[in-house]
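A.B. asks: Sequence first, predicted coordinates after that:
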Amino acid sequence: MNTQYAPRFGPIRGRAGRAMAQASGCEVKEVLGDQALAVGVLDCD
């Protein structure tokens, strides 16, 4: 969840990736999507 008003995806991409890595325990290879929905490509080897 991000309560920031009308954020651009570029600045939040890194934060989304770090959150995905922390939640999944996997390395995040790529973060795709937009402000409404971010999807991570994970490497869980």
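C.D. replies: Everything's here; your move.
A.B. asks: make it CA atoms for all contacts and neighbour counts henceforth
C.D. replies: OK.
A.B. asks: all strands of this structure, in order?
C.D. replies: Secondary structure of the chain by DSSP state E: the strands cover 27-33, 38-43.
A.B. asks: could those strands go into a markdown table alongside mean neighbour count and distance to residue 12?
C.D. replies: A markdown table is the format used below for these (neighbours: other C-alpha atoms under 10 Å; distance: least, C-alpha to C-alpha, whole Å):
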| stretch | mean neighbour count | distance to residue 12 |
| --- | --- | --- |
| strand 27-33 | 15 | 10 |
| strand 38-43 | 15 | 9 |
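A.B. asks: Presented hereafter is structure B, for comparison with structure A:
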Amino acid sequence: AAKEFKTGMIIFLSSWVIVTIDLIALFIGVTLKLNSVHSLWYSGIIL
């Protein structure tokens, strides 16, 4: 039961990671379209 729970948690967490990356990528894409110069400078500070 513990092994199945661990596998379920890994699948759950990895799906959350994928969704989070997709949302970040979407947000960055929209920001780049709205204001490319400012967003590149802004993401440079974040990174």
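C.D. replies: Now that the structure is in, tell me what you want to look at. Please read all numbers here as calculations on a predicted model, not as lab measurements.
A.B. asks: What would you report as the TM-score here?
C.D. replies: Here the superposed chains carry a TM-score of 0.36, computed using TM-score structural alignment, normalised by the length of the first structure; 26 aligned residues with a C-alpha RMSD of 2.9 Å.
A.B. asks: could the strands of the first structure go into a markdown table alongside distance to residue 14 of the first structure?
C.D. replies: Putting the strands of the first structure into a markdown table (distance: least, C-alpha to C-alpha, whole Å) gives the following:
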| stretch | distance to residue 14 of the first structure |
| --- | --- |
| strand 27-33 | 8 |
| strand 38-43 | 11 |
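A.B. asks: Which residue ranges of the first structure form helices?
C.D. replies: Listed in chain order, the helices found in the first structure under DSSP state H are 9-24.
A.B. asks: typed the wrong thing, it's the second structure
C.D. replies: Along the second structure, counting by DSSP H, helices occupy 2-34, 36-46.
A.B. asks: got the buried residues for stretch 21-33 of the second structure?
C.D. replies: Residues of stretch 21-33 of the second structure classed as buried by neighbour count (16 or more other C-alpha atoms under 10 Å): 28, 31.
A.B. asks: what's the answer for stretch 32-40 of the second structure, then?
C.D. replies: In stretch 32-40 of the second structure, counting by 16+ other C-alpha under 10 Å, buried: residue 39.
A.B. asks: What lies in contact with it?
C.D. replies: Applying C-alpha atoms under 8 Å, 6 or more residues apart in numbering, the external contacts of stretch 32-40 of the second structure come out as 28, 31.
A.B. asks: how close does the most centrally placed residue in the second structure get to residue 43 of the second structure?
C.D. replies: If you average the C-alpha coordinates of the second structure and look for the closest C-alpha using C-alpha atoms, centre = their mean, you land on residue 21, 1.9 Å from that point. Shown here: residue 21 of the second structure relative to residue 43 of the second structure, a distance of 15 Å by C-alpha to C-alpha, to the nearest Å.
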